[in-house]
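Participant: pasting the structure only:
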């Protein structure tokens, strides 16, 4: 074989080696790009290197027949390079939906057909009609007379290239920051060989026998380096807005001021009355009639309502919310309406209401059925005690009173639980005084330390909380007891100088029915905990300064 050294030998050889090494780096890198993206990027670099090496060998050979054979290989490598570039750009811009992938596969099949035409050129001469050697400075190059097949080949390559340019241009427009600069760099990388090849086609170069598109690969390689180093090509990849729009699980529709649909995502098809290929241009209330009372023509489409939509045998409940689409420093473009499926929540709420109603009915029945015989027993024991003065009857009377207290506490737990009424701003000091007034404890005293915080709470339930804490301190103290209420960093505390609560029992005391006092119901502190939880307050037990119990309520205010 006869080989020649050209001014482009080191240029092309170095670029080819760089592309191969960089392909290995991309494939082995732990980048943000998914496996498909890394696979396509690697294949792109490998095919670019193959095209580069094919032209290097063609340029370095001096024998006409071998030079022509190598040129066929170079031509064959061009289509896989362009096709892989389009496939990568399609993935990069997140336009690789199933229809788009099928389009790329069709393009691949056409590429195979054109490659077959290039390989069989000696038979039909549609690609090259003739070939001769031309002296270009210090070396000889291949001078080709191309046929209609070659023009078809070139045209198809430029169609694929223009497709990738259109996708990258869209990415440049729709992205921002480093992602936009990254897309601009890839766009330039795409333009360089395209412009060089176009100059060849139009005869704007002094030597038509040189392949400027291949020679420009060094500039493209430099653009790759800039994209990786400065714009983090391997670390960041954009998400197209269309892809993001369809990825949202909630149905979304964009409308204008006349309620005409401008755009929608795939999930919106699930709630339209008659699904079709497109709803763009239709009135929103025509495709979703349930919205007719919400979107009244001539009014602003400001909506935040729950709607029930029945399709077939399925009924779903959606929280429909609209918001204006106003780009920065621009006029309003339309309205975005999001439909959030709240069916599971509504079903759960309805079940909870039914359970609460059943529990309330049960509690009322139990209260009625228990209180009637208790009242009879209490009256008869009291009469018998007045007549006989038997001390055993006093114990029976105390047991009946305790039973009455148990019923009261159980009804509070069953009916009110962790529910609270409307919150309002209340004076904690005033509520403490009111609660203390209901406690029958002549041997107990109350001390209020300093100003107490104002609370945003249900006043009636806070009184229940304090009354139960006061009674708990009185019931568990032998003799007199001093109860102190004061403020701390994030709430208030109720402390006493009684016997205290051992650390290993501080979790158990909030369990319904748990009591260390034989006369206690065991429900007082359970009620306290439920009221605290209903207000989103935290409740902890510590040892007081006088070795008693100290209940700290953190209100977060």
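Facilitator: Structure's in. What do you need? None of the values given here were measured: they were computed from a predicted structure.
Participant: okay, CA-based contacts and neighbour counts for the rest of this
Facilitator: Will do.
Participant: mind checking how far residue 405 is from residue 415?
Facilitator: Using CA to CA, to the nearest Å, residue 405 is found at 15 Å from residue 415.
Participant: Could you pull out the strands in the chain for me?
Facilitator: For the chain, applying DSSP state E gives strands covering 128-136, 139-146, 252-255, 261-264, 304-311, 314-325, 334-341, 424-427, 444-449, 454-457, 481-488, 491-496, 538-543, 549-554.
Participant: Format these as a markdown table; extra columns: distance to residue 435 and mean neighbour count.
Facilitator: A markdown table is the format used below for these (distance: least, CA to CA, whole Å; neighbours: other CA atoms under 10 Å):
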| stretch | distance to residue 435 | mean neighbour count |
| --- | --- | --- |
| strand 128-136 | 103 | 15 |
| strand 139-146 | 102 | 18 |
| strand 252-255 | 53 | 24 |
| strand 261-264 | 58 | 20 |
| strand 304-311 | 41 | 15 |
| strand 314-325 | 42 | 16 |
| strand 334-341 | 45 | 20 |
| strand 424-427 | 12 | 14 |
| strand 444-449 | 11 | 14 |
| strand 454-457 | 15 | 18 |
| strand 481-488 | 12 | 19 |
| strand 491-496 | 13 | 22 |
| strand 538-543 | 19 | 16 |
| strand 549-554 | 16 | 21 |
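Participant: And here is the other one:
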């Protein structure tokens, strides 16, 4: 074969060599999405550019005609490969079937068949004639084309226009890094179109379209190899709807955020462009514990609670794995739902349910009290009434009166407990010493004594605090006898009530606040339960311990202190 040197063979030979080299690289990545289409573009570009380079370098017209036929094989294959690439890139891979590929290839198969049979049959459907021409020192062939050539050209440009339309649609729908990457594909596909236009308009004597297609092929390989865009995003877009109210994130196998919807951006308070391309560690840097919890989890649904700006927020996290067509793991889809309001309503419903259960428990407890505790003194009263009818002994009337007093006492305590559990606290500044003296005066103290060693003013509901102190004083007298001494004094964040009676055994100190618990026959077992309920209603804590004198001591802590009166005082013992 006789050869001639032409400067135009250099870019075409380089394009063929580069495309052939990239074939090996893409073949290594053949399991990735769109790799077969990119491989088709590279093989077609290698054939087209290589055939053009040899056709120009050959000076023999017969050889030029042969490589012209080979060139058509590359030009038709590249159009088909680009169109199929656009289908899969734009998430229309369901259109790529054996039947559709055969249908799309039909025109190109006929074109290549007509090219290779034209010399034998002379049908002139593609090329009707040719002539030699000289461009500088290079001999080239100029062709006259038949009707099928123009039909093939129109069909090719139709497919290329369709591919460009799909790329442009993706460009308009995407944001941030993805939009820039799609713009790169559009520009790369425009290069061969521009070079072909330059040739058709007569500005270049040689068609360098194949060289331009190498630029397109390199761009496709870059997207496939470095950005890995084609592995994840189209599949993710088919996994969830593009526009959903929940936060939607696509994360690749390296924990980089590839896509996010507007709801996700709003959830994080950042623009989409600032989120795409960042790592999960950077995106959720304020919540490292959450990141570690979900780092290696691919399929999970779980609730999390975060505190943002001092407020509680509840979220449902739903993670689904993404696999490619070869079942290879390529990333995750992350859905985040803000369920703060729903969880708040659930907690409120649970709170109301618990309140109803507590109310039912109280009703059961009160029913037991009425059925059991009131029955005993009632039986006593009825028995002595029968005796009085028989012998008219005045002692029977005393026993009846005592039983009725006992029933009255039980009724008062039960009502106090019930009202306290339903009552609300309305705190105001209360002089603790004055309240102690008022409570002491309403209790049958006998020979008992009271020492008030406090000048503190506390935030409390005065009537409830007074009832609490009355119950404590009454308890000290019932347990310690009529000569017991009671002391009220200050703690660092509260106050105490102590006596010098027999005290409370250590193993019973937690039980004394239980409703109905008592160690004496005349006690109701509700007084200290009322005390605990009043403390809890105020947000205080109360505990039973031992006094310095070995008696009982009740300590109230968490008590809010208000400014004291002008003078404090220590109350002198009363009632002795």
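Facilitator: Nice, thanks for sending it over. These numbers come from a predicted model, not from an experiment.
Participant: So for stretch 234-245 of structure 1, what gets flagged as buried?
Facilitator: Going by neighbour count (16 or more other CA atoms under 10 Å), the buried part of stretch 234-245 of structure 1 is 234, 237, 238, 239, 240, 245.
Participant: With respect to residue 148 of structure 1, which of those is nearest?
Facilitator: Relative to residue 148 of structure 1, the closest of those is residue 240; by CA to CA it sits at 38.8 Å.
Participant: Skipping its backbone neighbours, what lies nearest the equivalent of that closest one over in structure 2 in space?
Facilitator: Under the alignment (TM-score structural alignment), residue 240 of structure 1 pairs with residue 261 in structure 2. Excluding the flanking residues, the one nearest residue 261 of structure 2 by CA to CA, 6 or more residues apart in numbering is residue 248, at 5.6 Å.
Participant: what sits against residue 477 of structure 1?
Facilitator: 498, 499 (CA atoms under 8 Å, 6 or more residues apart in numbering).
Participant: what residue of structure 2 matches up with it?
Facilitator: Residue 477 of structure 1 maps onto residue 480 in structure 2, by TM-score structural alignment.
Participant: likewise residue 154 of structure 1?
Facilitator: Applying TM-score structural alignment, one finds that residue 154 of structure 1 aligns to residue 160 in structure 2.
Participant: I'd guessed that match sits against residue 76; true?
Facilitator: No: Residue 160 of structure 2 sits out of contact with residue 76 when judged by CA atoms under 8 Å, with a separation of 11.1 Å.
Participant: Which stretch of structure 1 is the longest strand anywhere in structure 2 matched to in the alignment?
Facilitator: In structure 2, taking DSSP E as the definition, the longest strand is strand 311-323. Using TM-score structural alignment, strand 311-323 of structure 2 corresponds to no residues of structure 1.
Participant: Might you report the residue contacts of residue 134 of structure 1?
Facilitator: So residue 134 of structure 1 contacts 140, 141, 142, 143, 209 (CA under 8 Å, 6+ apart).
Participant: Hmm, I typed the wrong one, I wanted residue 504 of structure 2.
Facilitator: So residue 504 of structure 2 contacts 544, 545, 546, 551, 552 (CA under 8 Å, 6+ apart).
Participant: and those, which two are the farthest apart?
Facilitator: Going by CA to CA, the pair spanning the contacts of residue 504 of structure 2 furthest: 544 and 551, at 10.5 Å.
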